[in-house]
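Chemist: Build the 3D model from these lines:
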Amino acid sequence: MTSAITEGVRVSVLTQYQPEYSSPMQAHFVFTYRITIENHSEHTVQLLRRHWFIHDSNGTVREVEGEGVVGQQPVLEPGEVHEYVSGCNLRTSMGKMGGTYLMERIMDGKQFNVTIPEFTMIAPYRLN
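Modeler: Modelled structure (predicted):
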């Protein structure tokens, strides 16, 4: 598991290869990732947007941005946790992702970026 903390908001990531949805012969590799967002600050915050950079090991980089995460813009009170699972497909058996979440403090509207720590996605057979 990979983690990073920005302004009291901790983001942790755990990845898993999905062989049943992948087709290595067609250069299609599917991974899921579980994100845990923990609010360790003293302020209520809301996740507004996401901004990802997705890297295949062949040098291809994709940029993805949009509102919220999996259709939600969660509000986290101090001490609260939000988890979600999403997925990514790569053209290679190895890659990495990272980025930021745009968050807003509810009390004063201050917006800030929270780091999504860079994490790797590797098909297990590549580790042998």
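Chemist: When you work out contacts or count neighbours from here on, use the C-alpha atoms and nothing else.
Modeler: Will do.
Chemist: What is the burial count for residue 82?
Modeler: Other residues within reach of residue 82, judged by other Cα atoms under 10 Å, total 13.
Chemist: One more sequence to fold, the one below, so I can look at both together:
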Amino acid sequence: MFKIKVDTAFWPEHSDPANDVYVFVYTVQITNVGQKSAQLLSRHWVITDGFGTTREVRGDGVVGVQPKIAAGESFEYSSSCPLSTPFGRMHGEYYCVDETGAQFIVDISQFLLTAPNTVH
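Modeler: Sure thing, here's the model as predicted:
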């Protein structure tokens, strides 16, 4: 079983608010709190901007890898998400398999993407 922790930040160096481009970086820490090693095979993100427009992203692994995480170990990665509004939210799931071949899904709770000084 995986425990998920997400930290987010606005990325001003890659944003252009005058043209409605707001880029956020998010760092995910995945900790295997189970008794067996497991591998993250694929991901599914649901990204919603401040207008309520939703897009979905699916793909193999995360940041180009399908990490195998031993019991008691963690894997951390960072990625980014552009939005057309200064705030939004994300949630999703990881599709995984443990060392016995049993498949499982890890829900990623919703987290907010918010630029500084944003009222919403």
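Chemist: Now the TM-score, please.
Modeler: Between these two chains, after superposing, the TM-score reads 0.97 (TM-score structural alignment, normalised by the length of the second structure); 120 aligned residues with a Cα RMSD of 1.2 Å.
Chemist: leaving aside the residues next to it on the chain, what's closest to the residue nearest to the spatial centre of the second structure?
Modeler: Closest to where the C-alpha atoms of the second structure average out (Cα atoms, centre = their mean) is residue 28, at 6.1 Å. Spatial nearest neighbour of residue 28 of the second structure, chain neighbours left out: residue 6 (4.6 Å); criterion: Cα to Cα, 6 or more residues apart in numbering.
Chemist: Can you get me a residue count around that neighbour?
Modeler: 17.
Chemist: And for residue 99 of the second structure?
Modeler: Other residues within reach of residue 99 of the second structure, judged by other Cα under 10 Å, total 12.
Chemist: distance of it from residue 13 of the second structure?
Modeler: Applying Cα to Cα, to the nearest Å, the value for residue 99 of the second structure to residue 13 of the second structure is 41 Å.
Chemist: Next: residue 24 of the second structure.
Modeler: Between residue 24 of the second structure and residue 13 of the second structure the distance, using Cα to Cα, works out to 10 Å.
Chemist: higher neighbour count, the two?
Modeler: Taking neighbours as other Cα under 10 Å, residue 24 of the second structure and residue 13 compare with residue 24 leading, 23 against 8.
Chemist: Name all residues that make contact with that one.
Modeler: Contacts for residue 24 of the second structure (Cα atoms under 8 Å, 6 or more residues apart in numbering) come out as 8, 9, 10, 11, 80, 81, 82, 83, 113, 114.
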